[in-house]
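# Model the structure of this input:
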Amino acid sequence: MVQIGYTMMTEQAGPRDLVEHVAGAERAGFDFSVTSDHYSPWLGAQGHAPYAWSVLGAAAQATERIPLMTYETCPTTRYHPAVVAQKAATMQLLSGGRFRLGLGSGENLNEHVVGGGWPTAAVRLEKLEEAVRIIRALLAGEELDHGGPHFEARGARLWDLPDEPPPLGVAVSGEQSCAIAGRLADLVIATEPKSELLAAFDRHGGAGKPRVGQLPVCYDTDRDAAVARAHDQFRWFGSGWKVNAELPGTAGFAGATRFVRPEDVAASVPCGDDVEAFVDAVRPYAEAGFDEIALIQIGGDQQGPFLDWAEKALLPALRDAL
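Purely as a prediction, here's the structure:
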């Protein structure tokens, strides 16, 4: 059965609200949760970017059942991979084994703040692979004296280790990232319902491993209000990761999306309260082979109504259909 998840979107709500939202998602019956890890929102209209790892620690204490996951953390620029490993081990302990570490090659939007320039996509993936190897070794209890092409980890070890390390996921968008995920990850992460990504993941060793997808939705009893909100806050989503990974700030995303119309957004994001339209938007992920699908409700101040509706109408419909 396909599992349906909830997204704590750090770009659209403050830290206390995010914790309240994921506790509400647990009560509503979502199967798992994921959390973005951003230094900046995509657009100024979203208005937030708290530190995801503090939010996760609080969420681990505010919930009892729902799994938690980064979706995703870049372990190569703002964070050193040895520190990411420490964070992940701590979260696995705090959550009682409910944490998964999702990793990706990052976006300039979040990583440029520490300087040093933004590498090419090929270099970013090289750095990601080296970082994943460091993180896996530390979570396995090894003491490292690592000196690689991109990172050093001298005399590094984790002193507080969970009995079972958190499963590690890697985000994919093409052949090279699928190869890294297939070789080194316990699960794969994607934001598009492309079966060819999963096929490439399988070719490189990913067969039989979980595959997690994500998509935005915009619930509101007033469809016009939902379309306007989706356009205001999420019109960047359709630009694709080749664009989204490169732009350095909210002004760049505002400029790049200035000609996107509300109807363009509504064509790709289900808006309103028609349950079947939401089911139809999720179905391609299941048909492509994703076994876990996380929903993003657009609008930080619209999570409560969405969670009530999801519990009563959307989750039952999705479970019947998928």
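# C-alpha from now on. contacts and neighbour counts both.
Will do.
# pretty sure residue 178 is touching residue 205, no?
No. Assessed by CA atoms under 8 Å, residue 178 is found out of contact with residue 205, at 9.4 Å.
# Another for comparison:
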Amino acid sequence: MVRIGYTMMTEQAGPRELVDHVVRAEEAGFDFSVTSDHYFPWLRSQGHAPYAWAVLGAAAQATSRIPLMTYVTCPTVRYHPVVVAQKAATLQLLAEGRFRLGLGSGENLNEHVTGGGWPAVDVRHEMLEEAVDIIHALFEGGHVTHHGTYFDVESARLWDLPEKTPPIGIAVSGEQSCTLAGHLGDLVIATEPKKELLDAFDRHGGAGKPRVGQLPVSYGPDREAATDRAHDQFRWFGLGWKVNSELPHPDSFASATRFVTREDVAASIPCGDDPEAFVEAVRPYVDAGFTEVALVQIGGETQPDFIDWSRKTLLSALREAFD
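Prediction:
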């Protein structure tokens, strides 16, 4: 049976609201949660970008059962990998073993803020591989010294290590990232229901490991209003990862999506309150072989209503469909 998750979308709500939302999601019966880690929203209309790790720390204390996960953190530009390892170990202790560390090669939108430029995709993958090796070494305990192609580490050690090391998930979009995820990841992460990504992950050592997908949805009793909201805040979603990872600013996303219509959005994102439409949107992920699907409800102010509807209607419909 596929596990259904809830997304704390840091681009569309403030920190206190995000914690309240995940508490509600736990009470509603979602199987797990994930959290985006951005410095900018994709579009100005989303309106938020609090520090995800502070939100996660608060969420770990405010909840007791629901698993937490970064979806995803880039450990190469804005954060040094030794800092990511320390944050992940600390959060695992706070969450008492409920945390998974989702990692990816990053987006220009968030990483450009440190002023070091935006590397080519092949370089980004090499940086990610080196960063994951450093994080693994620190999770093993002891002092770590590393002088590599992209990172230097001088006698680093994690003094507070959890008994259960945070599983590492790696986001994939093509053969290179699938190779890395299969060799070094404990699970794979993708935002598109592409079976070929999971097949590549399996070929490179990922067989039998969890695979986590993510799906935007726009719940609301007024389907037209739900579609308007999805178009206003999430029309960037269909650009694809190769485009999304390169654009540097919310205004860039606005420009790139100026010809995306409401009809385009409604064709790819379930809008309204028909649970069957949501079931059918999840189905491609299940058919591709994903074991977990995190839903992204579009619109920060709509989260309580969506979570309540999920508790009463959606979760049971999804579990009945995919049991």
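# Same drill for residue 178 and residue 205 of structure 1, tell me which one is more crowded.
Applying other CA atoms under 10 Å to residue 178 of structure 1 and residue 205 shows that residue 178 carries more neighbours, namely 28 against 18.
# Identify the residues contacting the nearest residue to the more buried one once chain neighbours are set aside.
In space, and not counting its chain neighbours, residue 178 of structure 1 is closest to residue 201: 4.8 Å by CA to CA, 6 or more residues apart in numbering. Contact analysis of residue 201 of structure 1 by CA atoms under 8 Å, 6 or more residues apart in numbering lists 178-179, 181-182, 188, 207.
# Let me see the ranges of the helices in structure 2.
Using DSSP state H, the helices of structure 2 run over residues 15-28, 52-62, 81-94, 108-111, 121-139, 175-184, 195-201, 223-234, 241-244, 250-256, 262-268, 275-288, 303-309, 315-322.
# between those, which gets nearest to residue 72 of structure 2?
helix 52-62 (10.1 Å; CA to CA).
# Mind listing residues that contact that closest one?
Contacts of helix 52-62 of structure 2 (CA under 8 Å, 6+ apart): 10, 15-16, 18-19, 22-23, 35-38, 68, 87, 91, 94-95.
# I figured residue 29 of structure 1 hits residue 311, correct?
Yes. With contacts defined as CA under 8 Å, residue 29 of structure 1 counts as touching residue 311 at a distance of 6.6 Å.
# which one is residue 142 of structure 1 nearest to, not counting chain neighbours?
residue 157 (6.3 Å).
# Which among the contacts of helix 52-62 of structure 2 count as buried?
10, 15, 18-19, 22-23, 35-38, 68, 87, 91, 94-95 (16 or more other CA atoms under 10 Å).
# List just the nearest of those to residue 130 of structure 2.
Checking these against residue 130 of structure 2 by CA to CA gives residue 87 as the nearest, at 17.9 Å.
# who are the neighbours in contact with the closest one?
Taking CA under 8 Å, 6+ apart, one finds residue 53 in contact with residue 87 of structure 2.
# What's it aligned with over in structure 1?
Here residue 87 of structure 2 is matched to residue 87 in structure 1, going by TM-score structural alignment.
# Give me the nearest residue to the one residue sitting closest to the centre of structure 2, chain neighbours excluded.
Residue closest to the average C-alpha location in structure 2 (CA atoms, centre = their mean): residue 71, at 2.0 Å. Leaving aside its sequence neighbours, residue 71 of structure 2 sits nearest to residue 36 (CA to CA, 6+ apart; 4.9 Å).
# and the counterpart of residue 55 of structure 1 in structure 2, how many neighbours does it have?
Counting by TM-score structural alignment, residue 55 of structure 1 lines up with residue 55 in structure 2. For residue 55 of structure 2, the neighbour count with other CA under 10 Å is 19.
# How about residue 147 of structure 2?
Neighbour count of residue 147 of structure 2, defined by other CA under 10 Å: 9.
# Just confirm it contacts residue 153, I think it does.
Yes. Look at residue 147 of structure 2 against residue 153 with CA under 8 Å: they come within range, at 6.3 Å.
# residues touching residue 182 of structure 2, list them.
Taking CA under 8 Å, 6+ apart as the test, what residue 182 of structure 2 contacts is 188, 201-206.
# do residue 40 of structure 2 as well
Taking CA under 8 Å, 6+ apart as the test, what residue 40 of structure 2 contacts is 11, 48-49, 109-110, 249-250.
# try 7 Å
Neighbouring residues of residue 40 of structure 2 by CA atoms under 7 Å, 6 or more residues apart in numbering: 49, 109-110.
# Among the residues you listed, name the buried ones.
49, 109-110.
# Which one of those residues is nearest to residue 131 of structure 2?
Using CA to CA, these come closest to residue 131 of structure 2 at residue 110, 17.6 Å.
# what's the neighbour count on the nearest residue to the closest one once chain neighbours are set aside?
Nearest non-adjacent residue to residue 110 of structure 2, counting by CA to CA, 6+ apart: residue 39, 4.9 Å away. Applying other CA under 10 Å, we find 19 residues neighbouring residue 39 of structure 2.
# I'd say residue 39 of structure 2 and residue 112 touch.
No. Using CA atoms under 7 Å, residue 39 of structure 2 is not in contact with residue 112, being 9.6 Å away.
# quick revisit: the contacts of residue 201 of structure 1 into CSV, with extra columns for distance to residue 236 of structure 1?
Listed next are these as CSV, based on distance: CA to CA, whole Å:
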residue, distance to residue 236 of structure 1
178, 24
179, 27
181, 26
182, 29
188, 23
207, 32
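# circling back: give me every residue that touches the residue nearest to residue 142 of structure 1.
Applying CA under 7 Å, 6+ apart, we find residue 157 of structure 1 in contact with 138, 141-144.
# Widest-spaced pair of the residues you listed?
141 and 144 (9.4 Å).
# Spit out the contact partners of residue 258 of structure 1.
Contacts of residue 258 of structure 1 (CA under 7 Å, 6+ apart): none.
# Return the residue of structure 2 aligned against it.
Here residue 258 of structure 1 is matched to residue 258 in structure 2, going by TM-score structural alignment.
# how close does the closest residue to residue 183 of structure 1 other than its chain neighbours sit to residue 180 of structure 1?
Spatial nearest neighbour of residue 183 of structure 1, excluding adjacent residues (CA to CA, 6+ apart): residue 205 at 5.6 Å. Here residue 205 of structure 1 is placed at a distance of 9 Å from residue 180 of structure 1 (CA to CA, to the nearest Å).
# and what of residue 103 of structure 1?
Counting by CA to CA - residue 103 of structure 1 and residue 180 of structure 1 are separated by 11 Å.
# higher neighbour count, those two?
When residue 103 of structure 1 and residue 180 are compared for neighbours, residue 103 comes out ahead with 28 against 24, by other CA under 10 Å.
# Tell me the counterpart of the more buried one in structure 2.
So residue 103 of structure 1 corresponds to residue 103, using TM-score structural alignment.
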